[in-house]
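**Q** below is the sequence, then the predicted model.
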Amino acid sequence: MGIKHYSDGSIERYKATLVVKSFTQREGFDYVDTFSSVAKHVFIRTFVTVASVCDWTLHQMDIHNAFLHGDLHEEIYMNLPPGLQRQGGIQYAVFESSYMTKRSPTVTSLSQRKYVLELVSDSGLSACKPSIIPVEQNSKLITQEYDRAISSSEMDPPLEDASHYQRLVGRLIYLTMTQPNISYAIHILSQFMHGSKQSHMDVAVKVIKYLKGCPGLGLLLSRNANLDVTACCDSNWGTCPMTRRSLTGFCVKLGETLIS
C-alpha cells in the first residue's frame, strides 16, 4: 500500500495495486496483443530543454490508458500471495520515484537524488565508503559460456539467484535518465542479465558505491536560446574480450544541454 502526499506533507490519498504473475501467460492463449506507451529518455530531455529555453510552465498528470485500465471480458481466478490473509483486501507497497527539478535564470537542474538514496539504502550500502569511479578502467566482463570454453569459471562462480542482479541493473537503467555518466557501466552490465556471475554483481555494487558519493548529480538544462544540435562520437577498437568487436560511444547535445 502506498500513500500519496501533498506538497506540504499532508496525506492526499492511499493507493494500492494488485500485481499478478504475467510471466506465466502464453501468447495466443492468455493474450493476443500487447501495448505499453513508454517515453524515451531522449524525448524527455529534449522536451524539458525546449520548455526551459521557451520558459514554458510544465504540469504533470496521470493518463488512464488501455494498458492499465482495460476491461476484462474473462473470469480471472488467482491464489493469494504468500503471507497475506483474507481480511477484506489485498495490499501491495507501491514505490514511486519522481524527478527533482531546480530552476535558475540560466539553467534547470534535473536529478533523481531521492531515487539514488533509496537505491543505496535498499542495497545495504548506506555505511559503505563511496567510490570515485563507477567502473574500473579496462574492466573486462565475460559470459559463463566463455568461461567454460577457456576452463576458468572456478574463481568466478555464477550467481545462485540472478533475480537480485536483474532487479538492481533494471533500477540502474532507469537512473541513466539523469545520470548519463553511468551509461557505459550499465550498458556493459545489462548484457549479462541472464547467466550472471559474481564478477558482474561486484561491478554493479561498485556502481552503487559511486552513486553514494554523488546522489544529487544530474543534468543541467541550459536556458540559452541556442537550440543547435551537435554530436560527438568515439570508439575503442577491439574492446570486447569475447568477440573482439569495437565499442562506440556518442553524445548528442541540443544547444548546451546533453540529451543523448
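**A** Received the coordinates, thanks. Model, not experiment: these values are computed from the prediction.
**Q** C-alpha only now, for contacts and for neighbours.
**A** Will do.
**Q** give me the three-state assignment for the residue nearest in space to the middle of the chain.
**A** Central residue of the chain (CA atoms, centre = their mean): residue 174, 1.6 Å from the mean position. Of the three states, residue 174 takes helix according to DSSP: H, G, I helix; E, B strand; the rest coil.
**Q** next one: residue 102
**A** Using three-state DSSP, the structure places residue 102 in strand.
**Q** that one against residue 52, yeah?
**A** No - counting by CA atoms under 8 Å, residue 102 sits too far from residue 52 to count as a contact (11.2 Å).
**Q** please enumerate the shared neighbours of these two.
**A** Counting by CA atoms under 8 Å, 6 or more residues apart in numbering, the shared contacts of residue 102 and residue 52 are residue 108.
**Q** which one's more surrounded, these two?
**A** Just comparing residue 102 and residue 52: by other CA atoms under 10 Å the higher neighbour count belongs to residue 52, 22 against 10.
**Q** got another one to weigh against that:
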Amino acid sequence: MKDLGAVKYLLGFEVFRSKEGILLSQRKYALELIRDTSRGGAKPVATPMEQRLKFTTVEYDEVLGTKKGSQQIENEVLGTENGVFQWLIQRLPYLTHTRSDIMYVVHHLSLFLQHPKRSHLEAAMRIFKYVKKTSGQRILLRSSGYVQLEAYCDANCGSCLMARRSITGYCIKICGSLVS
C-alpha cells in the first residue's frame, strides 16, 4: 500500500478540509455537464423548476382530452429528441449527492423517460441553467463532537395529477449536515 496523503478528489467529488468539517463539491462535474449539453452560453436561472408546474404523460393528456387540441398534443411529443432527454436525465442523479435542491425535479422528470414531452425536455434544460448559476454550491459535513439527528417531512396531498397520490419530501441531518 502507498499513502497518497489527504484526499482532494475522489469519484467526482472535490474534498476540502477545514476546522468546521469536510466540504464536498461536485463543481467540476457540474461544469462538465454544462459543457457537454452546450448550455455554456445559456442565461442562468434562479430556481431549478418553475413554480406550480405540473407534468403529465402524453397518454394522460389524450385520455383526459385536455383543452389543447390534438395537433398541440402531437407537437408536444418528442420525436428524435427523445434520446437527448434520456441522456440529460441519466447524468443528473449523480449530481444530487451534493445538490439536494435539484433532487425533486430530477426524480420527477425521471418518471417520464419512456415517453417524454417537449415540456419535460424544457424542464430538464432549466435544471442545467440553474446548475450553471449555482455550480459552486457545496455541502458541509460538520465535525462537531455532539451527534444530533434531525428529520423533517412534508406531504402535498393529492398533487400528482395522474394518480392523485400525495408527494412527500423529507430531509435528514446529522450534526446539522444534510445526509439524505
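**A** Thanks, I have it. Quantities reported herein were computed from a predicted structural model and do not represent experimental measurements.
**Q** would you mind finding the match for the residue nearest to the centre of the first structure in the second structure?
**A** By TM-score structural alignment, residue 174 of the first structure lines up with residue 94 in the second structure.
**Q** could you do residue 102 of the first structure as well?
**A** Counting by TM-score structural alignment, residue 102 of the first structure corresponds to residue 16 in the second structure.
**Q** next one: residue 235 of the first structure
**A** Match for residue 235 of the first structure (TM-score structural alignment): residue 155.
**Q** contacts for the helix or strand encompassing residue 110 of the first structure, please.
**A** In the assignment (DSSP states H and E), residue 110 of the first structure maps to strand 107-111. Applying CA under 8 Å, 6+ apart, the external contacts of strand 107-111 of the first structure come out as 52, 99-103, 178-179, 216-223.
**Q** just stretch 176-188 of the first structure next, same as before
**A** Contacts of stretch 176-188 of the first structure (CA under 8 Å, 6+ apart): 41, 110-112, 134-135, 141, 169, 172-173, 207, 217-219.
**Q** what is the nearest of these to residue 260 of the first structure?
**A** Checking these against residue 260 of the first structure with CA to CA, the nearest one is residue 41 at 7.9 Å.
**Q** quick check: nearest residue in space to the closest one, chain neighbours excluded?
**A** The spatial neighbour of residue 41 of the first structure that comes closest, neighbours along the chain excluded (CA to CA, 6 or more residues apart in numbering), is residue 177 at 5.9 Å.
**Q** neighbours of that neighbour, how many?
**A** Neighbours around residue 177 of the first structure, by other CA under 10 Å: 22.
**Q** what about residue 118 of the second structure, distance to residue 74 of the second structure?
**A** Between residue 118 of the second structure and residue 74 of the second structure the distance, using CA to CA, to the nearest Å, works out to 10 Å.
**Q** what does residue 165 of the second structure give?
**A** For residue 165 of the second structure, the distance to residue 74 of the second structure - CA to CA - is 27 Å.
**Q** again with residue 15 of the second structure
**A** If you go by CA to CA, the gap between residue 15 of the second structure and residue 74 of the second structure works out to 47 Å.
**Q** the more surrounded of those two?
**A** Taking other CA under 10 Å, residue 15 of the second structure and residue 74 do not tie; residue 15 has more neighbours (16 against 13).
**Q** can you pull the contacts of the more buried one?
**A** 7-9, 22-25.
**Q** conserved subset of these in the first structure?
**A** Checked against the first structure using both residues aligned by TM-score structural alignment, their matches' CA atoms under 8 Å, the contacts of residue 15 of the second structure keep these contacts: 22-25.
**Q** dump these to TSV, plus distance to residue 63 of the second structure.
**A** Formatted as TSV, those follow (distance: CA to CA, whole Å):
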residue	distance to residue 63 of the second structure
22	51
23	49
24	46
25	44
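**Q** for those, name the two members farthest from one another.
**A** Farthest-apart pair in these is 22 and 25; separation 9.9 Å (CA to CA).
**Q** neighbour count winner among those two?
**A** Between residue 22 of the second structure and residue 25, counted using other CA under 10 Å, residue 25 has the larger neighbour count: 24 against 16.
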